[in-house]
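Novice: Curious how this folds, go ahead:
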Amino acid sequence: MKKWYNKLFLNDIRRAIDDYNMIKENEKIIVGLSGGKDSTLLLFALDLLSKYSHKSFEVIGVHLNCGFDMNIRPLSEFCENRDVKLHIEETNIVEYLDFESNKNPCYLCARLRRGALSRVAKEMQVSKIALGHHMDDAVETFFMNMLYNGKLGSFHPKVYEEEKGVYTIRPLVYVKEKNIMKITEILQLPVIESNCPKDGCTSRQESKNLVNFLENEYPDVREKVVTALSNIDMKNIWKQRRDCW
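Specialist: As a prediction, the model looks like this:
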């Protein structure tokens, strides 16, 4: 394993796994593979850790065919070359999405994909699903929640969904998107372009633009937001109570 892997991404992934106790010995973990750079790097990194870290675990790739007519052959070859199992789940998710109305279909699409992954995990008797959300995603979600919903918070690095009996883990939460892009280019990881008509035209893209703007004045804005999410000043968070008067 190359030494620069540690500095650029593996140390951050190990730290996230340790901070939130994401992976245990002898577990099976499915990685949701969209074909994009984030999930492909996640599979690559977890496969490395499964072979070279002190913990022994198995990684299985799962790609959901949502009906967007994507050529996933490069992804299949990548998994085959790394001796990683790849399961392709056929779905009709695209049939439930309305791209013509003013409503954003991304939320429904994400829910349907999440449900399909949970179903596959149950069928495989796997209790952990790893998703490729990185530091930028966490920060953008924070601003989306605040600006569009008036709510403080972001997704959690590790969450248990009791009704589905599965954990969702996000080992890339400390890895910046620009590092993922750099690694993808250096290692020539396969990246499959999305055929979704809403790609790049969502409220998330607006939040991404905002974070990039803030970075000009506050270069460490991403790190500060991620730190703030686990460093909450509860005494100064407003909490309304009926008996406060």
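Novice: drop to CA atoms for contacts and neighbour counts, all remaining ones
Specialist: Noted.
Novice: doesn't residue 221 make contact with residue 214?
Specialist: Yes: between residue 214 and residue 221 there is a contact under C-alpha atoms under 8 Å: 7.1 Å.
Novice: one more to put side by side:
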Amino acid sequence: MDLEKTLLRKVGEAVTKFKMIREGDRVAVGVSGGKDSVTLLEALLLLQRRAPISFKVCAFTIEQGKFLAPIRPYGEWLLSRGVEWHHFEDPPSLRLLEDEPDHGCDLCSRFRRRAVYEVCKDLGVNVIALGHTADDFCESFLRNALFTGALSSLPPVTYSKNKDFRLIRPLVYVPESLTTEFARGLGCPVIPCGCSQKTGTVRRSVRDFLAEMEQDHPRLKDSLLSALGNIKPQRLLDSRYLDPDQDDEELEPAGASPFRIFTES
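Specialist: Got it, this is the predicted structure:
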């Protein structure tokens, strides 16, 4: 399999389908030292050279005190390849780690989001690219369904509260197995985050559950991802979308496929 070709096809599909990047955009990629974000950065740099529109790409890293090794070698690797990289420490996050070492993911996420918006405002960008993969979308869907009672997942495109930034997730169709292989081929130093080592969390439980299920059903995540784009609201229990007078046969268009699997070509 040609990893670069497959990656660009999947990212290109997402960018085009959801209108993620537009003429004149200034895109900042949040890189954490991991395989997903560096794959996203490389994909957008490749698309930048091939796309019919003009847009700029830079990278930034926010230090929250959770990297298990110095991030500098990662940044130096980016700079050596001509990538515009910015590194910021976030004092409130560092104090949070000292004052509340056992704080949860939600609190950390709120601190990170605030820091990201502050950093990107200073960088003068209008688009923030995040490295969530197809796996993250599937896991988020299951977490919400099982633990919050809502059918929802990560949005491929959304906006910050004040509409200052468009937030995009171009790896929505890219499985983590692909980012792992692609990042390995780049030869970049991978800097792990302490959060990735945590066990006993809901996030870890859902990930382990999917991994176990995939041993018998290897295309499970493909089906889940397809389901996120094939919603049938009148087959659910939300009364806002139900028409009690509608015939059951009208709910299924003739010849409609129950789901669409994204396959490798």
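Novice: Got a TM-score for the two of them?
Specialist: Superposed pair, TM-score by TM-score structural alignment, normalised by the length of the first structure: 0.89. Supporting alignment: 237 aligned residues with a C-alpha RMSD of 2.1 Å.
Novice: can you point me to the longest helix in the first structure?
Specialist: Longest helix in the first structure, counting residues (DSSP state H): helix 106-124.
Novice: same for the helix or strand just after it, what does it pack against?
Specialist: With elements assigned by DSSP states H and E, the helix or strand that comes after helix 106-124 of the first structure is strand 128-130. Judged by 3 or more C-alpha pairs under 8 Å, 6 or more residues apart in numbering; DSSP states H and E, strand 128-130 of the first structure is in contact with strand 28-32, helix 106-124, strand 166-169.
Novice: Can you give me every residue that contacts residue 32 of the first structure?
Specialist: 39, 61, 62, 63, 64, 117, 129, 130, 131, 132 (C-alpha atoms under 8 Å, 6 or more residues apart in numbering).
Novice: Columns neighbour count on top of those residues, output as CSV?
Specialist: Listed next are the contacts of residue 32 of the first structure as CSV, based on neighbours: other C-alpha atoms under 10 Å:
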residue, neighbour count
39, 22
61, 23
62, 20
63, 20
64, 21
117, 21
129, 25
130, 27
131, 23
132, 23
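Novice: which one of the residues you listed is nearest residue 139 of the first structure?
Specialist: For the contacts of residue 32 of the first structure, the minimum distance to residue 139 of the first structure (C-alpha to C-alpha) is 14.2 Å, reached by residue 132.
Novice: you'd agree that closest one is up against residue 42?
Specialist: Yes: Residue 132 of the first structure lies in contact with residue 42 (C-alpha under 8 Å); the separation is 6.0 Å.
Novice: Now list whatever residues contact both of those two.
Specialist: Going by C-alpha under 8 Å, 6+ apart, residues that sit against residue 132 of the first structure and also against residue 42 are 171, 172.
Novice: so which of the helices and strands packed on strand 128-130 of the first structure is the most packed in?
Specialist: strand 28-32 (a mean of 24; mean count of other C-alpha atoms under 10 Å).
Novice: okay, that strand sits on what stretch of the second structure?
Specialist: Strand 28-32 of the first structure corresponds to residues 26-30 in the second structure, going by TM-score structural alignment.
Novice: got it, and stretch 50-60 of the first structure?
Specialist: With TM-score structural alignment as the criterion, stretch 50-60 of the first structure aligns to 48-58.
Novice: what about residue 86 of the second structure, helix or strand, and which?
Specialist: strand 85-89.
Novice: hmm, back to that, what's the closest of the contacts of residue 32 of the first structure to residue 183 of the first structure?
Specialist: Among the contacts of residue 32 of the first structure, and counting by C-alpha to C-alpha, the member closest to residue 183 of the first structure is residue 39, at 12.7 Å.
Novice: Just want the most central residue of the first structure.
Specialist: residue 133 (2.2 Å; C-alpha atoms, centre = their mean).
Novice: List the residues that contact that residue.
Specialist: Counting by C-alpha under 8 Å, 6+ apart, residue 133 of the first structure has contacts 38, 39, 170, 171, 172, 173.
Novice: What is the helix or strand the second one falls within packed up against?
Specialist: In other words, residue 39 of the first structure. Taking DSSP H and E as the definition, residue 39 of the first structure sits inside helix 37-52. With contacts taken as 3+ C-alpha pairs under 8 Å, 6+ apart, helix 37-52 of the first structure sits against strand 28-32, strand 58-65, helix 177-187.
Novice: Can I get the ones you listed in a markdown table including distance to residue 52 of the first structure?
Specialist: Formatted as a markdown table, those follow (distance: least, C-alpha to C-alpha, whole Å):
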| stretch | distance to residue 52 of the first structure |
| --- | --- |
| strand 28-32 | 16 |
| strand 58-65 | 12 |
| helix 177-187 | 18 |
